[in-house]
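**Student:** Return atomic coordinates for the entry below.
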Amino acid sequence: MTSTSSPVTTIVFDLGGVLIDWNPRYLYQKLIPDAAALDHFLSTITTPDWNEEQDAGRSLAEGTALLVAQHPEHRELIEHFYGRWPEMLGGPIPEAVEVLTELRASGRYRLYALTNWSAETFPVALAQFEFLHWFEGIVVSGTEKSRKPFPDFYQTLFTRYGIEPGQALFIDDNARNIHAARAAGMQTVHFQSGAQLRQELRERGLLAAPSV
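**Tutor:** Have a look, this model is predicted:
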């Protein structure tokens, strides 16, 4: 945890895993009933590293074609990754969205999002989740052709919206991205749950304690 000596004027949210429950298992558990086979497919075929290349700007068509060429025996399952991508959306993470709602209602902070997300699939989420329209700005990796944890991606956020890093608090569920945000000068909260986020923000004086 970084120093909180600077006053926080801006709060920046990650999206997937913080406000939105996204998980390929929601789709693939329908397609691969055997648990061991499911784990093997997600860890060795449609890996997080492969998906992150699409998040960083590679087209879904190109990413799919490359993987099919490597694993032609899994063509149909691979093509379902983006062909049935909306089925991976489990919905909002309620307690975290409640925290966002309270921060917005307070009027005390500028609210932004910094997300690793394909430019081709992000519009699906934007249409589905009203709270995504509450942010003053969202920096999407697929649009920028960069992603967390690369320093230039954070700098895009700072430059575009005139954000002073030391006065910004970044919330992400990925420790790698948290470390990069700290290196960029931001204050951070490593997200574990909505309840944990609420508690940390209260301890920092950023969110009001419940009335008694």
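**Student:** going forward, measure contacts and count neighbours with C-alpha atoms only.
**Tutor:** Will do.
**Student:** For whichever helix or strand residue 69 is part of, which helices and strands make contact with it?
**Tutor:** Per DSSP states H and E, residue 69 falls inside helix 60-70. With contacts taken as 3 or more C-alpha pairs under 8 Å, 6 or more residues apart in numbering; DSSP states H and E, helix 60-70 sits against helix 48-55, helix 75-83.
**Student:** here's the other one to compare against:
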Amino acid sequence: MPNIKTIIFDLGGVLIDWNPEYVFLKEFRGNREKMDWFLNEICAWEWNMNQDAGYPLAQATEDRVAMFPEYEKLIRMYYGRWEEMLGYTHEDTLEILESVVQNPNYNVFALTNWSGETFPKALQKFPWLQWFEGILVSGNEGIRKPHKEIYELMLQRYSINPNEAVFIDDSLKNVQGGETVGIKGIHYIDASSLKKELIALGVVL
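**Tutor:** Here you go, the predicted model:
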């Protein structure tokens, strides 16, 4: 069993709820099929992930409008009303975070795929983000999970020993990315299973 000294959390999907549905379901008058088509074909997840790697939001918007001018109004909503897509805190996971933050035996960080332009809005909305000793935001670094380089950067910047670290993410690909540099990974499903897996690793909660 590893001697865990560092705990690294993903944010979106683990501690923070974020969903474009909060904006677009209203715009499509509750027609989920049309909304899903728009979010899969026009403002697709892969397109949004490009901004998580540092591509400018304004340029990304103009690129998309040029490709799909008939959807200009909706495309501009994506980042124009992005803050409305920020939902709630996952309170049950926050309890786990608070427990390890208060324990002097652990160093606690966050590693998130997030646009550097929108992340300050999250900092304003969720004061508990200040609990982390450090947060590495992909959009500020020009590289995102699951690329190996971002995990290596995390280890270097915060002087983390990968053999003494655990990384929690709701994306299995991102967990596996961390494992390529020797970080023990936990694929987040819910707070209850996370708690059990941390305890199994000897983490005191």
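**Student:** quick one: TM-score?
**Tutor:** Superposed pair, TM-score by TM-score structural alignment, normalised by the length of structure 2: 0.97. Supporting alignment: 204 aligned residues with a C-alpha RMSD of 0.9 Å.
**Student:** about what we covered before: which part of structure 2 lines up with the helix holding residue 69 of structure 1?
**Tutor:** Helix 60-70 of structure 1 lines up with residues 57-67 of structure 2 when matched by TM-score structural alignment.
**Student:** superposed on structure 1, where does the matching stretch end up, distance-wise?
**Tutor:** Stretch 57-67 of structure 2, aligned to structure 1 and superposed, deviates on average by 0.6 Å (mean C-alpha distance after the TM-score superposition for structure 1).
**Student:** what's that stretch in contact with?
**Tutor:** Identification of contacts with stretch 57-67 of structure 2 by C-alpha atoms under 8 Å, 6 or more residues apart in numbering yields 42-43, 51, 71-72, 75-76, 79, 117.
**Student:** and which of those is nearest to residue 139 of structure 2?
**Tutor:** residue 51 (6.8 Å; C-alpha to C-alpha).
**Student:** Could you find the closest non-adjacent residue to that closest one?
**Tutor:** For residue 51 of structure 2, ignoring the flanking residues on the chain, the nearest one in space by C-alpha to C-alpha, 6 or more residues apart in numbering is residue 115 at 5.7 Å.
**Student:** sorry, back to before: any chance of a ChimeraX selection covering the buried ones in the contacts of stretch 57-67 of structure 2?
**Tutor:** With 16 or more other C-alpha atoms under 10 Å as the criterion, this ChimeraX line picks the buried residues out of those:
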select :42,43,51,75,76,79
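**Student:** what does residue 90 of structure 2 align to in structure 1?
**Tutor:** So residue 90 of structure 2 corresponds to residue 93, using TM-score structural alignment.
**Student:** Provide a list of residues in contact with its match.
**Tutor:** 17-21, 194.
**Student:** 7 Å instead, please
**Tutor:** 18-21 (C-alpha atoms under 7 Å, 6 or more residues apart in numbering).
**Student:** need the contact list for residue 142 of structure 1.
**Tutor:** 54-57, 117-119.
**Student:** Go again with 8 Å.
**Tutor:** 54-58, 116-120.
**Student:** which residue ranges form the helices in structure 2?
**Tutor:** Along structure 2, counting by DSSP state H, helices occupy 21-27, 32-41, 45-52, 57-67, 72-80, 91-101, 119-125, 138-141, 148-157, 172-179, 191-200.
**Student:** Identify whichever of those helices lies nearest to residue 2 of structure 2.
**Tutor:** Going by C-alpha to C-alpha, the one of those nearest residue 2 of structure 2 is helix 191-200, 10.4 Å.
**Student:** Superpose on structure 1 and give me the mean offset of the closest one.
**Tutor:** Helix 191-200 of structure 2 sits 1.4 Å off on average (mean C-alpha distance after the TM-score superposition for structure 1).
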